[in-house]
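S.K.: What follows is a protein structure lacking sequence information:
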């Protein structure tokens, strides 16, 4: 259940911020101008999407993929170099 919630939240964040990238979508921005007192342009939506992906989606995805892994397995140490040389022979 916990995994389903994490996957659903990651997918929903990706969809939200990807939707903000699509500035040429058939959305009438006059609705937003009536609700909010400033103009929203496509460049602002694209920038918001980039910021959202960079600060929210990428860290959540990175944590989800790396939470049970050991970083030393992926570092280039002398021990790992010796393992690679043994596997080539």
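M.R.: Nice, I can see it. Just so we're clear, the structure is a prediction, and the values are computed from it rather than from any experiment.
S.K.: When you work out contacts or count neighbours from here on, use the C-alpha atoms and nothing else.
M.R.: Noted.
S.K.: and the longest helix along the chain, what other elements does it pack with?
M.R.: The longest helix of the chain (DSSP state H) is helix 2-21. With contacts taken as 3 or more Cα pairs under 8 Å, 6 or more residues apart in numbering; DSSP states H and E, helix 2-21 sits against helix 42-52.
S.K.: here comes the other one, which I'd like you to weigh against the first:
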């Protein structure tokens, strides 16, 4: 596995563990555990995952440009026949 994949997995597991511990444990700082878990998911795990999945891909392939819309229409015509 690639290092960024491992880092993302560890951060994900740490965030989920923090959220679960905050929900299960009866301590004064339970809400902080849940908050840190959610912040970890959205500020660490999601950007790392997005970077890992989008690295090396061309964003123009996923945008609705005139050329891509024309390609989609041609594909629909070909599939209907």
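M.R.: Great, that's in hand. The model shown is predicted, which means the values in this text are computed figures rather than measured ones.
S.K.: In the second structure, what residue corresponds to residue 12 of the first structure?
M.R.: Using TM-score structural alignment, the equivalent of residue 12 of the first structure in the second structure is residue 10.
S.K.: cool, residue 60 of the first structure as well?
M.R.: By TM-score structural alignment, residue 60 of the first structure lines up with residue 48.
S.K.: ok so, going back, mind listing what's buried in the longest helix of the first structure?
M.R.: 10, 13-14, 17-18, 20-21 (16 or more other Cα atoms under 10 Å).
S.K.: now stretch 43-58 of the first structure
M.R.: Result for stretch 43-58 of the first structure [16+ other Cα under 10 Å]: buried residues 45-46, 48-50, 52-53, 57.
S.K.: mind putting those in CSV, distance to residue 88 of the first structure included?
M.R.: Shown next, in CSV, are these (distance: Cα to Cα, whole Å):
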residue, distance to residue 88 of the first structure
45, 50
46, 47
48, 48
49, 45
50, 43
52, 43
53, 40
57, 38
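S.K.: Those: which two are farthest apart?
M.R.: 45 and 57 (16.2 Å; Cα to Cα).
S.K.: now the counterpart of residue 46 of the first structure in the second structure: how far from residue 40 of the second structure?
M.R.: Using TM-score structural alignment, the equivalent of residue 46 of the first structure in the second structure is residue 34. In this view, residue 34 of the second structure and residue 40 of the second structure are 10 Å apart by Cα to Cα, to the nearest Å.
S.K.: same thing with residue 72 of the second structure?
M.R.: For residue 72 of the second structure relative to residue 40 of the second structure (Cα to Cα), the value is 38 Å.
S.K.: Any chance you could spot the residue sitting in the middle of the second structure?
M.R.: The structure's the second structure has its C-alpha centroid closest to residue 46; by Cα atoms, centre = their mean the separation is 4.1 Å.
S.K.: now the angle between helix 30-40 and the one helix or strand it maps to, please.
M.R.: Assigned by DSSP states H and E, residue 46 of the second structure belongs to helix 46-54. Counting by axes from the mean of the first three to the mean of the last three Cα atoms, to 10 degrees, helix 46-54 of the second structure lies at 30 degrees to helix 30-40.
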